[in-house]
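Participant: Requesting a structural model of the entry that follows:
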Amino acid sequence: MSDQTATLDLDVIEDHAALDEDYVLTPGFVEKVVDAADDGDGMRLRSLLEDLHPADVADLMGFLTAEHRAVVVLWLPPELLAETLPELDDGIREEVLERVPHGTLAEALQELDSDDAAAVVEEMEDDQREKVLSAMPAPDRAAIETSLAYDEESAGRLMQREVMAAPQFWTVGDTIDHVRSQSEDLPELFFDIYVVDPVNRPVGGVAISQLLRAPRATLLSDLMEPINEIAVDQDQEEVAYIFEKYHLISAPVVDAGGRLVGQITVDDIVNIIQEENREDILRLAGVADEDRGSSVPEIVRGRVPWLTVNLITAALGASVIGLFEGTIQQIVALAVLMPIVSAIGGNAGTQAMTVTVRALATRELNSANAMRTFVRELMVGMANGLVLAPLIGVAAALWFRDEDWRIGLVIAGAMVLNLLVAASVGMLTPLTLSRLKFDPAVSSAVFVTATTDFFGFLIFLGLATIVLL
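Facilitator: I've put the predicted structure just below:
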């Protein structure tokens, strides 16, 4: 092999070594894409990107600037563009959709299953949506429009309309022959065959693995197993819970009359679970849904309202301190120790709140075990208090022994009482919000922090006033 050929081979290997051992795009590869975009070298871009998985292309888009994305997206093959669009962050997808010609989008969407295509079309502006849909064949357009007619975050919006169904009287051989002859009309990926009655109501399901093991003459009705049906108007969180609880790979979706209208597969559920978890984590922190495509004004608009609420609740805590201004002036050491009581109480309350919100989301907590769980949290709070109180009490007594050693007793007692308050509030706040039909992940943190600060200061300064003055 010549030196020139060896050099070319090394360049090719280097170009396509896009991922490191952790499946993350390497800085070197991103730099090559940026350089090709700066040079306007479309063929070079296509060479770099054509072997990437759509998820990696979507990840790459997050590392690029808007100007570079505008160049890269124009050189993505329609099939790769189609599979990349559902993977993009919402803000980036909206930007990319504005850059791609309507005809190219229409061609790309035809490569997707109806659920993914509907998810992409949903993000378009009304005028763009109309132009793209009008450029698509009538069957594809009708499937997308039907999906968009269902409520957002419902099973109907989540499902794909492509589904493999077979009548009860078919045999294994009939079914396999049908799959082979009608492959273009079937889902790109499916795991179960739904057995339906004469009016298209599912009566059972046969796993592909089970079908392939059975003799050709076996009736589907002899192989089918009971299935978990999903109502078309069911909330996606409910659907995710059913999939997780019953370990489903796919499930049929039925309309109000019980007729089969589509299916939901586990890949969609994984996305829903990730979205819901991400949403809950952000809401617990009082942060709006942000991604790499979010602008500074959008992020500020999402965060300022909750910071304003926190400012108000902090003022309530400060008002309690104001009530004991005379006590603090006489015993300055109290000002040094106050933050310890409120900080520990806030952290303990956050722990109890997080566990409770998670238990509510996974249906592990309901009216049947709420009292038992509440008592357990109180016991945990008491135990934590009995462990921490002697530590802080002895430390404070030694620290301020020249002033008044009883400060150690005050802060120890305040610590136990505030941890009991934190455990109570940390559980009762999300539970109450849930009963009132509010999302406990949205408002719990503000209430818990405000309450533990308020009572932390009140208990500590109140005890100090009673014991030390």
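Participant: from here on, contacts and neighbour counts on C-alpha atoms
Facilitator: Will do.
Participant: which residues in the stretch 151-300 of the chain form strands?
Facilitator: Under the criterion DSSP state E, counting those that start in this stretch, strands of the stretch 151-300 of the chain are mapped to 165-167, 192-196, 202-207, 230-231, 250-254, 260-265.
Participant: Out of those, flag the one nearest residue 425.
Facilitator: Taking Cα to Cα, strand 230-231 is the member of the strands of the stretch 151-300 of the chain nearest to residue 425, at 36.5 Å.
Participant: So what touches the closest one?
Facilitator: 155, 239, 251, 252, 253, 254, 255, 256 (Cα atoms under 8 Å, 6 or more residues apart in numbering).
Participant: what do you get if the cut-off is 7 Å, keeping everything else the same?
Facilitator: 155, 251, 252, 253, 254, 255 (Cα atoms under 7 Å, 6 or more residues apart in numbering).
Participant: To compare with the earlier structure, here is another sequence to fold:
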Amino acid sequence: MSERDPLDPVLLPPGEADTAEIDRPDHDHEVMDDEDRLRPEFVSQVLDAVDEGDNESARALVEPLHPADVADLIELARADEREGLVAALAELVDAEVLAELNEHVREILISEMSPERVAEIAGELDTDDAVAIIEDLEEDEQRAVLRAMEPDDRAAIEEALTYGEETAGRLMQRDLIAVPEHWTVGQVIDYLRSDADLANDFWEVFVVSPIHHPVGTCKLSTILRSNRQVMVSDIMALEQTLIPVDMDQEDVALRFQKYALVSAAVVDGSGRLVGMITVDDIVHIIQAEASEDVLLLSGAGEGDINEPVLDSYKARVRWLIANLLTALLASTVIRMFEGSIERLAILAALMPIVAGVGGNAGTQTLAVTVRALATNQLTGSNRWRAVGREMRVALMNGVTVATLVGIAVSLILGSPQLGAVIAAAMLFNVLIAGFAGVLVPLTLERWGADPAVASSIFVTMVTDSMGFLLFLGFATASGLTG
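Facilitator: Now for the predicted structure:
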């Protein structure tokens, strides 16, 4: 009988395939809810066991969980409960769990560990995950951890730390499979089987030139379905998306999304292959960048519920102060028409309507513009076309809302003239709101600033001030207050 190739699939006899499953505790329904979140009852059960000193029961409950769920459990515990929980779970809180933890929670746990223990954990992780743990440490703590690491791991981490934050260099993994183009498929397979130090998780093999420049890629499926005698150069895909090592991670994510990539080679300034980025890392980046833009629009800082209270305060209060200043500007406009408001008090009740609808219209346009900029849908080539589109939308919205509010005010208050005034003010303010909603983020981007940074505050300032100015100005000019 010939020896079975280790790459051949194992075929089970009929009937056995249905029963050959890995034994695992059937308790998901007790632990997770319908949205794959840990049930409060389970969290309380684990914490109660730790509080009672029954660490063995706590470990038995947590052991079947995925590392990401163990990380969620630690995050759900109160700050004063986490140290005891981590101590009770002991070896269950391994490198994979720490890699999944929220950065603020992880930073606290890491600070309680010795440099040797942190170095041990970092050595078990992919380079990108290890960098994420070490980069948040203080400089002296970083040096202590790096001294305790194996030379090869230390060199990889030190190189990664030389790249800017949120760049491909920080994000990439150094462990990859690269082979010369003159090899055969058989040589590649033998190489993958024989070298125990090769990367464990990969989806494609990178083909490189003698000077280590990437010249193509081979999917694992292509390699496994080809004869051993076939040359790698004959089956490799020549077209590939190369990621510069200094590219911003948001641009990297856009390339993965645009070209439907699973992994991509990272090259340095000379074109040499230095690492790879995989789609699992990109999923985290897309989520983080999307959340960041939403939070920046509101000036809420990181918006992380695990962020220290003082840090959250500092991030938010400056934008509230800015909002206060813009509100004072709107108040100054109202004061200019103090006499008109005294003579016709109903103006005070109606003017917030004009400002409020204008603010909502501006926020809608702002959200569309920021998203278009973030996803590269809005560029220099279609900038003015996009402005024109938003102005047409604003015009149609303005006409619709102005007509409705004009008719309503005329009928309810019995004043067609007042209805016409508020309709005109509403129309012009919605138009201004649309223009501001697209112009503010475009201007910020032109100045090299993040277009999402609290743009809503400036758009609100424009719509409030102009709304009051238009409504009160039209009312005064029309003779309603005379």
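Participant: ok so, going back, most widely separated two among the contacts of strand 230-231 of structure 1?
Facilitator: Across these (Cα to Cα), the longest gap, 13.4 Å, separates 251 and 255.
Participant: more crowded one of those two?
Facilitator: Taking neighbours as other Cα atoms under 10 Å, residue 251 of structure 1 and residue 255 compare with residue 251 leading, 23 against 15.
Participant: Residue 452 of structure 1 matches what in structure 2?
Facilitator: Aligned counterpart of residue 452 of structure 1 in structure 2: residue 463 (TM-score structural alignment).
Participant: Quickly note the distance from that match to residue 296 of structure 2.
Facilitator: Distance from residue 463 of structure 2 to residue 296 of structure 2, counting by Cα to Cα, to the nearest Å: 19 Å.
Participant: Neighbour count for the two, which is higher?
Facilitator: With neighbours defined as other Cα under 10 Å, residue 463 of structure 2 and residue 296 compare such that residue 463 has more, 30 against 19.
Participant: Can you tell me the closest non-neighbouring residue to the equivalent of residue 148 of structure 2 over in structure 1?
Facilitator: Using TM-score structural alignment, the partner of residue 148 of structure 2 in structure 1 is residue 135. Sequence neighbours aside, residue 106 is the residue nearest to residue 135 of structure 1 in space, at 6.0 Å (criterion: Cα to Cα, 6 or more residues apart in numbering).
Participant: Same question for residue 121 of structure 1.
Facilitator: Using Cα to Cα, 6+ apart and skipping the chain neighbours, the partner closest in space to residue 121 of structure 1 is residue 129 (6.3 Å).
Participant: Could you do residue 425 of structure 1 as well?
Facilitator: Excluding its sequence neighbours, the residue lying closest to residue 425 of structure 1 (Cα to Cα, 6+ apart) is residue 448, at 6.1 Å.
Participant: what's the answer for residue 187 of structure 1, then?
Facilitator: residue 162 (5.1 Å).
Participant: Also residue 454 of structure 2?
Facilitator: residue 297 (4.4 Å).
Participant: Quick one: residues contacting that neighbour.
Facilitator: The contact partners of residue 297 of structure 2, by Cα under 7 Å, 6+ apart, come to 452, 453, 454, 455, 456.
Participant: Just the buried residues out of those residues, in ChimeraX syntax.
Facilitator: If you want just the buried ones from the contacts of residue 297 of structure 2 in ChimeraX, going by 16 or more other Cα atoms under 10 Å, the selection is:
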select :452,453,454,455,456
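Participant: Now render the contacts of residue 297 of structure 2 as a markdown table, adding secondary structure and distance to residue 234 of structure 2.
Facilitator: Listed next are these as a markdown table, based on DSSP: H, G, I helix; E, B strand; the rest coil; distance: Cα to Cα, whole Å:
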| residue | secondary structure | distance to residue 234 of structure 2 |
| --- | --- | --- |
| 452 | coil | 47 |
| 453 | coil | 50 |
| 454 | coil | 53 |
| 455 | helix | 53 |
| 456 | helix | 55 |
